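Novice: need coordinates for the following:
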Amino acid sequence: MTSSAPPRSRREWLAPAGLIALSLVPMIAGASRLTQLSTGAAVTAENARFFDSPLPVIAHIVGSSVYLLLGALQFAPSLRRRRWHRIVGRVLVPAGLVSALSGMWMAVAYDLPAHSGLALMLMRLVLGTVMAAGIVLAFVAILRRDVPTHSAWMTRAYAIGLGAGTQVFTLAPWVALAGPPDELANTVLMGLGWAINLAVAEVVIRRRARRSRRRTRTPQPRTAPAGTHLS
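Specialist: The predicted structure follows:
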């Protein structure tokens, strides 16, 4: 008879699985965009900016997909305690920076898409800067072996990177009930997606801090003196 996995082992994969599911939304959209660019799809007013300058959007899609997929797995506690976590971290840092910096470049250099204005462009620039800075701060922190600071900033940066996934759920009800949003509604709904992610990130960070404090206060069992045998 094969024994089932302990409930705790199963629970630890709920968060990574949910994050991967949420990441599939922007990843599928990105794969569709890459297919258009590689197969020479018809150029329209909506996609002309990508055909005119494809390298930034390709870098953004590839960097974001790697960052979101591998980043989700970093939330599994068992993987964080293994060498795998450090190896993947060396991939996540450049992938996340490519995602953030290419996104900022596109916000400035590309023509603004429909229902997007200056406010949304500035929001993308600010959040892209915070995401890139967060990854750098996390990298510097882990070099100092400051794990709590490293974990906190990587969590915030991932929350920003995952914004496109959550934005589907903030925009979809509006589109279903009222049709395509105007510029103001689109800006608010997009911002709401990032705000939700960052709020959840702060909750996760604080829970980790509380668990860490509890472990620090918990008395450790005394070890027996050398040469003593415990029965």
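Novice: make it CA atoms for all contacts and neighbour counts henceforth
Specialist: Fine.
Novice: for this structure, which helix is longest?
Specialist: helix 183-217 (DSSP state H).
Novice: check which helices and strands it sits against.
Specialist: Counting contacts by 3 or more C-alpha pairs under 8 Å, 6 or more residues apart in numbering; DSSP states H and E, helix 183-217 packs against helix 118-143, helix 147-161, helix 163-178.
Novice: reformat those helices as a markdown table; add distance to Ala21 and mean neighbour count.
Specialist: Shown next, in a markdown table, are the helices and strands packed on helix 183-217 (distance: least, C-alpha to C-alpha, whole Å; neighbours: other C-alpha atoms under 10 Å):
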| stretch | distance to Ala21 | mean neighbour count |
| --- | --- | --- |
| helix 118-143 | 21 | 18 |
| helix 147-161 | 14 | 22 |
| helix 163-178 | 9 | 16 |
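Novice: got TSV for those, with distance to Glu12 too?
Specialist: As requested, the helices and strands packed on helix 183-217 are exported to TSV (distance: least, C-alpha to C-alpha, whole Å):
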stretch	distance to Glu12
helix 118-143	23
helix 147-161	16
helix 163-178	21
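Novice: next up, for comparison:
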Amino acid sequence: MSVTRARAQSGAIWLVPVGLILLVSIPITTGSLRITQLFGGPAIMPEATRFTDFPVPVVVHIVGGVVFGMLGAFQFIPSLRRGRGSWHRMAGRVLIPAGFAVALSALWMATATELPPGDGPALLVIRWAFGTYMVVALVLAVRALMQRRYVAHGAWMTRAYALGVAAGTQAFALIPGSIIYGSADETSRAVAMTAGWLINLAVAELVIWRRTHRPRITIG
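Specialist: This is a model prediction of the structure:
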């Protein structure tokens, strides 16, 4: 591969974090508005007693999601993963705890708070399934890291990240059902939310496959 082509591909790689940041900006915006409201700011969003009655896990979930989504976006840049003191290693020390904060707070809120309109028993089970899978992925990522199985570590972290930022994808998936059936329809909401998680996981598996089958770049 020529030097020019290699540089072009290197520049294109930076489009990945840009796209991911744009995706996570959707839940970051709504989360920021929710935190502002919880701390006495203007009620821009509809009030929800399930959040106001238990604000701590909500704040943990939102702050953890911001950190996980923003830092994780740059973990896909190969140049940032090189060296013992690389960005990848330093960010990972914050990223992994943030991921656990996101997953565990989501499981707590799904279990301990009343279901909002549109979230029926089916979606509760689905939330638990994907939330548990995210916890398992993070645990396996940490285990692989301790065993110095870096390829496996990267694969499990990619899956965990895909699940952790699914709220951005779900925002788009929810639009058709909300227009046709209304935002409180349990079936369409469950289908859209599930589609968001599955779409992200499918992209994650494609990224993992391409990473393991990537041809080596030679200069000349």
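Novice: work out the TM-score between the chains.
Specialist: After superposition, the two chains reach a TM-score (TM-score structural alignment, normalised by the length of structure 2) of 0.89; 210 aligned residues with a C-alpha RMSD of 2.1 Å.
Novice: tilt between the longest helix of structure 1 and helix 163-178?
Specialist: 140 degrees (axes from the mean of the first three to the mean of the last three C-alpha atoms, to 10 degrees).
Novice: okay, buried residues for helix 183-217 of structure 1 please.
Specialist: By 16 or more other C-alpha atoms under 10 Å, the buried positions in helix 183-217 of structure 1 come out as 186-187, 189-198, 201, 205.
Novice: likewise stretch 26-42 of structure 1?
Specialist: 26-27, 30, 33-34, 36-37.
Novice: same check on stretch 55-64 of structure 1?
Specialist: 56-64.
Novice: between the residues you listed, which sits nearest Gly71 of structure 1?
Specialist: The closest of the buried residues of stretch 55-64 of structure 1 to Gly71 of structure 1 turns out to be Ser64 (C-alpha to C-alpha; 9.9 Å).
Novice: output the buried residues of stretch 55-64 of structure 1 in TSV, with secondary structure and distance to Val130 of structure 1 appended to each entry.
Specialist: What follows is these, written out as TSV (DSSP: H, G, I helix; E, B strand; the rest coil; distance: C-alpha to C-alpha, whole Å):
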residue	secondary structure	distance to Val130 of structure 1
Pro56	helix	19
Val57	helix	20
Ile58	helix	22
Ala59	helix	19
His60	helix	17
Ile61	helix	19
Val62	helix	20
Gly63	helix	17
Ser64	helix	16
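Novice: can you put the residues you listed in CSV and add distance to His85 of structure 1?
Specialist: Output for these, formatted as CSV (distance: C-alpha to C-alpha, whole Å):
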residue, distance to His85 of structure 1
Pro56, 28
Val57, 28
Ile58, 26
Ala59, 24
His60, 23
Ile61, 23
Val62, 20
Gly63, 18
Ser64, 18
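Novice: quick one on the thing from earlier: now the two most distant members of the buried residues of helix 183-217 of structure 1.
Specialist: Maximum distance among the buried residues of helix 183-217 of structure 1 (C-alpha to C-alpha): 29.0 Å, for Asn186 and Ile205.
Novice: what does Gln170 of structure 2 align to in structure 1?
Specialist: Matched by TM-score structural alignment, Gln170 of structure 2 corresponds to Gln167 in structure 1.
Novice: then Asp185 of structure 2?
Specialist: That one, Asp185 of structure 2, aligns with Asp182 by TM-score structural alignment.
Novice: wait, Pro27 of structure 2 touches Gly168, no?
Specialist: Yes - using C-alpha atoms under 8 Å, Pro27 of structure 2 makes contact with Gly168 at a distance of 5.9 Å.
Novice: from the buried residues of stretch 26-42 of structure 1, which is closest to Leu177 of structure 1?
Specialist: Checking these against Leu177 of structure 1 by C-alpha to C-alpha gives Pro26 as the nearest, at 22.5 Å.
Novice: hmm, Ala164 and that closest one touching each other?
Specialist: Yes - using C-alpha under 8 Å, Pro26 of structure 1 is in contact with Ala164, at 6.0 Å.
Novice: tell me which residue is most central in structure 1.
Specialist: Most central in structure 1 under C-alpha atoms, centre = their mean is Tyr158, positioned 2.7 Å from the mean C-alpha point.
Novice: that residue matches what in structure 2?
Specialist: For Tyr158 of structure 1, the residue aligned by TM-score structural alignment is Tyr161.
Novice: ditto for Arg144 of structure 1
Specialist: Under the alignment (TM-score structural alignment), Arg144 of structure 1 maps onto Gln147.
Novice: from Thr169 of structure 2, how far out is that match?
Specialist: Going from Gln147 of structure 2 to Thr169 of structure 2 by C-alpha to C-alpha, to the nearest Å gives 33 Å.
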